[in-house]
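# build me a model from this:
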Amino acid sequence: MLTFDDFFLLHKPFADAVAAQLPLPATIDLYALAADGTMQTLYEHSLGPCRPVPEKIHALTQPWISEGQLVFPFPLESGEMAVAVVCGIDPPFLRKMSVSWLRETREILLDHFAAIRLSCTDPETELHNRRASIFFLQGVQEDQGGFFFLINTVFCRRTAAGNLQKLKETADLLHALGRGQYFSFGYGVFGLYLPFPARKNALKTARNLQHQLRREGMSKVQIGFARIVPVQQSNDQECLARYWRALAVAEERGPFGMCDIDAIDARHPHPFQMNDCTLQEQGKQQWRRLRQFTLALITLQPSCELTESWIETANKGVAGAGGTAIAGTGQVLLIFPDHPRESITKSIEVVLDDIRKRFGGESFHAGVAFWPCLDFTKSDVLGNCLKAQRHAAFLGPGSVVYFDHLSLNISGDYFFDEGDYRAALREYRRGLRLQPGDVNLTNSLGVTLVECNQLRGAVSCFQDALEQEPDNYMALVNLGRVRQTLGHSNRALACFERAFAVHAEERTAGQELFLPLARLYTEFGRHAEAITVLEHWMRCAGSDQEFRLFRLLGLCLLESGRPEEAMQACQKALRLFPQDSVSLSILGLLYVEQGQGTEVGLSLCAKALSLDNFNPDHWYRLARAYWYIGRYGEALDACKHCLHLHRHHAAAVVQLGMVHQAMGRMKQAKKYFAQAMSLKEYTASLADRVRGQLDQF
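Just a heads-up that it's a prediction; the model follows:
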């Protein structure tokens, strides 16, 4: 059945389909009916949650004529109502249209809409496809705001079928991560439209998507985006060109690169470039031949008016240090040649004191930088003044900052947030040259190296930070995550445990610690400790929206012999993410083992495998369910499937031994129990299960 998103995204071809069925030229607009029966534009309706109309309105299917307009109603499965409004047809001609013709035309339109929807849907992911995105972008109106994202995801499966399955899984996960209209471009590339008016919200969303998809094992998540704008008769390639350019820049920035192409094209939002070119050129004339100089850039509030007499006063104030004052648009640049630092500082304070007297103590912020400094050129010094000003902005109005390692930390953070990791690395490394061993810079450098997949370099950074602050929360968590990625599970666990012991009760602690710690405890069979961590996480704000929390809690409760609570946890996870194959698999096993319905339980296990049959745990749980109900042949096959995908799956080897034991093959059962004991994944809980089986021999 048609959805609201179909009408919103395919507005243009739907309107064309209506026009093609009319005997006369007309203007067609699509609207959504509000609960009170008034019409809203599709864009306005998309900004809020789903708002069903009353049943009386939703039951309408017969077209009607109102105020000289022909209205075709289209009730939607969600309880909402979309309408096509035809304007510009002569009223006497409208009145001649028969009821039966209008009814037949509506049925024809439904068939056309369904055909258009089918041609604009990706069969693998069931999302709207590239063609739909082009229709949507070509139909953008002047009053329509928001951003369009292209998301490139890279995952590794051994077979083509596995890649297709992962593609569908990713599409389902994207819907669970947040609202918005998603598109599938194929080959792991997705589109997303969000109606955010502010760029900071778009950046925050892109960063959150990267973080969440990375937690699902993606080796690359690159995002390019731009603000949507109306296009004039563009072809298909031109319509998407800006967004593909943004994605290309993001790919150049690293495996988790990000790019807003508007910021690159406009350049003005870049906070470390002078917009006042005249002031910059006048300054260059002054410092061009100097071997050493200091610049002080003062930015005033718009209400402050600089007069020629004040500039003369400022020049007198800096004359003692050989300085010069140049006025620009809302800015003053002070230039000092090679002079003692103390005299320069005094001269700057003289000018700032005069500004405080004339305009108030909070009327400015100032940044001071010098040359030579590190590997900066003379032309870079004004940019360093702007970095110091950004630093001053954090301290509040009326602040002055001398360019230092903290200024570089702040500018590095800016580039990091923009997804320009190479620029961020450059700033952090420069900061460490000014202040070797700074913990914040060292940690930031390590995080950026992780984003660039330079994991061993990141480990060195986090270790350096911990040498100075052994209990530094972010260094411990980041080092643990990198060691986990490198396969050093025991050393990763030690980092997470230390962070949890010291910081668990602090507000800084969050899912970046609780989730990997609980996962490692689960991996080592330490389910009681995992439950303690997860229950602690449940007391944190926002945890009720984390499907991974309840999924993992369900698994640990199952293995701890608390089935009723495990079922509740899995059901919570599935309410948040209905396509979560792991929760479906666990819940299916619980239904079988707790006598809640064998067929229902097996069907849930089968559904989990239909979503992801490359997950060996799903096959293991299916084998365990078959063993429980005495279907040993099918249990044997499921165990073999699991071990084909992961030959060292200790729980599956134990289960295989239990199946052979149930079939009376004691020799083979002992063989598999002995084999399980030699595996790395053999945990204390599995040992208890094996001892229980051996007692029956």
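# going forward, measure contacts between C-alpha atoms and count neighbours the same way
Will do.
# would you mark the buried spots in stretch 292-312?
By neighbour count on 16 or more other C-alpha atoms under 10 Å, the buried set for stretch 292-312 is 293, 294, 295, 296, 297, 298, 299, 300, 304, 310, 311.
# how far does it stretch from start to finish?
For stretch 292-312, the separation between the terminal residues is 24 Å (C-alpha to C-alpha, to the nearest Å).
# looking at the buried residues of stretch 292-312, point me to the pair that's furthest apart.
In terms of C-alpha to C-alpha, the buried residues of stretch 292-312 reach their longest pairwise distance at 293 and 304, which sit 27.6 Å apart.
# how about the helices in the stretch 101-250 of the chain?
If DSSP state H, counting those that start in this stretch is used as the criterion, the helices of the stretch 101-250 of the chain fall at 130-138, 160-177, 199-215, 236-252.
# what's the angle from the third one to helix 160-177?
Spelled out, it's helix 199-215. Using axes from the mean of the first three to the mean of the last three C-alpha atoms, to 10 degrees, one finds that helix 199-215 and helix 160-177 are set 140 degrees apart in direction.
# mind listing what's buried along helix 199-215?
202, 203, 205, 206, 207, 209, 210, 213.
# ok, so of those, who is nearest residue 388?
When these are compared for distance to residue 388 (C-alpha to C-alpha), residue 203 wins out at 23.5 Å.
# these two touch, right, that closest one and residue 415?
No. The pair residue 203 and residue 415 fails to qualify as a contact (C-alpha atoms under 8 Å) at a distance of 12.0 Å.
# what's the burial count for residue 232?
Counted with other C-alpha atoms under 10 Å, the neighbours of residue 232 add up to 9.
# for it, list the residues it contacts.
By C-alpha atoms under 8 Å, 6 or more residues apart in numbering, the contact set of residue 232 is residue 138.
# against residue 228, how distant is residue 502?
Taking C-alpha to C-alpha, one finds residue 502 at 46 Å from residue 228.
# which of those two has more neighbours?
The neighbour count for residue 502 versus residue 228, taken as other C-alpha under 10 Å, is higher for residue 228 (21 against 13).
# and this one, please, so the two structures can be compared:
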Amino acid sequence: MGFPYVAPVATLSRHDFIRFELQFVKSLLEFFSCQSVRFIIGEGDEWVESYGHSAELSEAVRAGVTLVRQGNKPVVGPEGQTLFLPIRQNGELVAVAVLTGEGENQYRRYSEDWLLERGKLVVREFSLIKRWAMDPVSGVLNAIHLREELQILLALAETHSAPPDGQLILIEVAMRAQGAGQLLQNISLIAAYLDSLIGIQASLHHVGAGVFALIRNGSNMDEAQRFGSVLLRKMKRQGTQEGDPVRLRKVHVAITPLSAVTHGHFESSDDESAVDHLLDLAWQTLETARKRGSFSTSVAADETMVQQHLLAPLAPEVMARLKRVWKGENEFSLVAIQKDIADQDEFPSRVIVLAGEEVKVVVLDSSRAIIYLPGAEEEPAAEWACGFVNRINLLGIGTFSMGVASYPCPGFHKLDMPANAKKALVHTQFFGAGTITSFSGVSLNISGDIYYNEGDLVSAIREYRLGLNLTPDNVNLLNSLGVIYAQLDDYAKAIPLFERAIALNVNDFMALFNLGFAHLCHGDQDKALESFERAEKIDDTHFDLLLQLGQLYCQRGKYKVAVRVLTKAEKVVSSQGRTGKRVSLDRGDSGSEERQGLLGHGLVYRYLGEAYKGIGHNREAMTYLQRAARYNSRDSESLSQLGELYAAEKQGLDIALAFCRQAVEIEGSRASYWHRMAVVLDCREEWNEALEAVLRCLSLDPGYVDALMLKASLYEKLHQPQLARGAYEKVLRLDGTHSRAVKALKKINQTRRKV
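Below is the predicted model:
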């Protein structure tokens, strides 16, 4: 293992204009006076805006960029108000900065030489920003960059007089390590894995000690919570199979909305104070996640957020009024009613009057109320609600949605009824405005999902189990409860739940998919493969399933089948890339599970490379492994295989050796990496160095037959036949039918007799 720190690379890349966009814009404004700045990045004829602010470049912008590319110099637009500034480094055009000035002819007064000189200063400044922002341990962005990014986002929100949109997500990982060197190496490996997993959806930061952070700008909390759940499940699976970087003992995910700086008692125009508050709240949220288990999430919640929660309990005074109303009653219904668009300061009095004197209306706030229906069972209560909605519609004051809960209800007490009515009301959101839903097991599935996405697994388990009490054969509830038990490593409970769901519906994709992963994490690859293959027959377009199948086939040497399923996975990646479509996540929907951004899609290239290598298509293998290395520059498996293929295809032994050395420096505990490096050194006729590498390989795996054969061959080349003979004899003790070892040993013995 080499020195465990990554030297920051100051050379600019196209990706830098995405992750450093805010800092680069801020820096450019210090060199030029302008109203706006955009960066155009690309290569060849494909040039796009760095953050995809528009679907396509305008004709004027495209023409300006073309002129810059052709002339290698700054270009001023026809009106003199637009400047196209080339960002060049080492003779290569990396990006074009498009500056829009404050008036006509603003940029015509500058000479070409002055603009070129300024451009060089800008490139130097950008390079310094990149060097300043990188963390030497992990190779990703550092905490200083995170703070500045947050300051800029909060300042922009204040400028626009709107709450900041997006979330700060902290990810804490814990792994076993022997000594500081291995700990630093593991952090670097996990950083590379996370960075490739997330891709361009967000920029990854290493805060320190295995705590990472990213900012999801522009997404809502539902998307962020689902993203967090998907990320957590993928990281939990990480390390369960050969080739995974590190086995993680614990992962905690904390999600904090950027708008938290304007919630409750805290509001500040001081950006630094706001950032401090946001980071403090995020850290408190991470501490909550730690208390919830080894693999858990938590969502930030201050007092205001708690009160606004969809499933927040009713105020004590409201509950007291309801208890007085239903005292002594053995049968009644509650209707939770909500105005779909809250546009008044108080609940409409006309609605209260319209309800009639025979019912009791308890107002909760300006848009919600609870209506008590004495003696009403579920069906009559639902009919009453339908008639009430029709009467409200005649008032012309907007639509109202309603959730109905009736008592008695199996497994519930009177005090549970208001919460059940609220859960039924949340259920109506799936059907649109002005709808009515009665409380059911599905309502509990939805409330369980809400708690699950917030990381409150205890509450989620309670909701799912209550739902199963009402509807024991609900496949979605069985699946949902099984997922949580699997997350808690309780496979004895998870596996039977998935099997029960499959018994109810043999074509339930999610049950088969989840069962496969439960068996995989439980160490039973045969059963996992069987479940995955059954799931593929139902849906062969599910990316994560196809990736997992391809990985298992590669491990078993079924490379032709692996190419088939991984090619399908690649098509899923490319089709989503062309449409740019954002797909919502739903744990019960086989078509959307984990597809937001296709987390980890870079891995498909590594396994396609391995599969093509396995069937002897080395050129195709090299293409895919190179793509994999671009997605994750510290993907040691891809680098090691690339080195082997470069040597086999005579593409340059120096490059081959560089790849192999990089692989063992990243992860020196893999015997196969040392074997591949020994093979390349053998091709270079550096036999002593090759022998050192093969001995290192055998110290990690004494029974590695190919390494023993190479060791014997190297001893022969180094004129040490007795040591070669010993190596061949060990091969035959491991595999008595090894024909090459038999022939080589026979040859050595014949030579010895002649001597």
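# tm score of chain vs chain?
Comparing the chains after superposition, counting by TM-score structural alignment, normalised by the length of the first structure, produces a TM-score of 0.77; 650 aligned residues with a C-alpha RMSD of 4.8 Å.
# before we move on, the earlier item: now, which of the buried residues of stretch 292-312 of the first structure sits nearest residue 532 of the first structure?
Closest approach between those and residue 532 of the first structure, by C-alpha to C-alpha: residue 299, at 52.7 Å.
# that closest one reaches residue 365, doesn't it?
Yes. If you go by C-alpha under 8 Å, residue 299 of the first structure and residue 365 touch, sitting 5.7 Å apart.
# adding secondary structure and distance to residue 185 of the first structure, write the buried residues of stretch 292-312 of the first structure out as TSV.
As requested, these are exported to TSV (DSSP: H, G, I helix; E, B strand; the rest coil; distance: C-alpha to C-alpha, whole Å):
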residue	secondary structure	distance to residue 185 of the first structure
293	strand	54
294	strand	52
295	strand	50
296	strand	50
297	strand	48
298	strand	48
299	strand	46
300	strand	48
304	coil	52
310	helix	60
311	helix	59
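# could you export these as a markdown table, including distance to residue 676 of the first structure?
Output for these, formatted as a markdown table (distance: C-alpha to C-alpha, whole Å):
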| residue | distance to residue 676 of the first structure |
| --- | --- |
| 293 | 72 |
| 294 | 70 |
| 295 | 70 |
| 296 | 70 |
| 297 | 70 |
| 298 | 71 |
| 299 | 70 |
| 300 | 72 |
| 304 | 78 |
| 310 | 85 |
| 311 | 83 |
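# distance of the most centrally placed residue in the first structure relative to residue 634 of the first structure?
Nearest to the mean C-alpha position of the first structure, by C-alpha atoms, centre = their mean, lies residue 209 at 1.4 Å. In this view, residue 209 of the first structure and residue 634 of the first structure are 40 Å apart by C-alpha to C-alpha.
# doesn't residue 30 of the second structure belong to a strand?
No. Read with DSSP: H, G, I helix; E, B strand; the rest coil, residue 30 of the second structure is coil and lies in no strand.
# burial of it, as a residue count?
10.
# tell me the SS of residue 410 of the second structure?
Following three-state DSSP, the label given to residue 410 of the second structure is coil.
# ok, it - contacts?
When the contact criterion is C-alpha under 8 Å, 6+ apart, the partners of residue 410 of the second structure are 469, 470.
# which residue ranges of the stretch 551-700 of the second structure form helices?
Listed from the start of the chain, the stretch 551-700 of the second structure has helices (DSSP H, counting those that start in this stretch) covering 559-579, 603-614, 618-631, 636-648, 653-666, 671-683, 687-700.
# among the helices of the stretch 101-250 of the first structure, which is the most enclosed?
helix 130-138 (a mean of 21; mean count of other C-alpha atoms under 10 Å).
# how about residues contacting that one?
Helix 130-138 of the first structure has contacts (C-alpha under 8 Å, 6+ apart) with 8-13, 120-121, 183-185, 191, 228, 230-234, 236, 239-240.
# show me those residues that map onto strands.
By the criterion of DSSP state E, membership of the contacts of helix 130-138 of the first structure in strands covers 183, 184, 185, 191.
# mind putting these into CSV with distance to residue 159 of the first structure and neighbour count?
As requested, these are exported to CSV (distance: C-alpha to C-alpha, whole Å; neighbours: other C-alpha atoms under 10 Å):
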residue, distance to residue 159 of the first structure, neighbour count
183, 24, 27
184, 20, 28
185, 20, 20
191, 25, 23
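# shouldn't residue 518 of the first structure be in contact with residue 534?
Yes. Counting by C-alpha under 8 Å, residue 518 of the first structure sits close enough to residue 534 to count as a contact (6.7 Å).
# which one of those two has more residues nearby?
Counted by other C-alpha under 10 Å, residue 518 of the first structure and residue 534 do not tie: residue 518 has more neighbours, with 27 against 23.
# the more buried one maps to what in the second structure?
Residue 518 of the first structure maps onto residue 550 of the second structure when the alignment is built from TM-score structural alignment.
# its match and residue 199 of the second structure, how far apart?
For residue 550 of the second structure, the distance to residue 199 of the second structure under the criterion C-alpha to C-alpha works out to 21 Å.
# try residue 540 of the second structure
If you go by C-alpha to C-alpha, the gap between residue 540 of the second structure and residue 199 of the second structure works out to 24 Å.
# repeat for residue 35 of the second structure
In this structure, residue 35 of the second structure lies at 30 Å from residue 199 of the second structure, with C-alpha to C-alpha as the measure.
# cool, and residue 82 of the second structure?
Taking C-alpha to C-alpha as the measure, residue 82 of the second structure and residue 199 of the second structure are separated by 32 Å.
# neighbour-wise, which of these two wins?
A count of neighbours by other C-alpha under 10 Å puts residue 82 above the other of residue 82 of the second structure and residue 199, at 27 against 19.
# so what's the closest residue to that one other than its chain neighbours up against?
Counting by C-alpha to C-alpha, 6 or more residues apart in numbering, residue 100 is the residue found nearest to residue 82 of the second structure once chain neighbours are left out, at 4.7 Å. Listed by C-alpha under 8 Å, 6+ apart, the contact set of residue 100 of the second structure reads 34, 35, 36, 37, 81, 82, 83.
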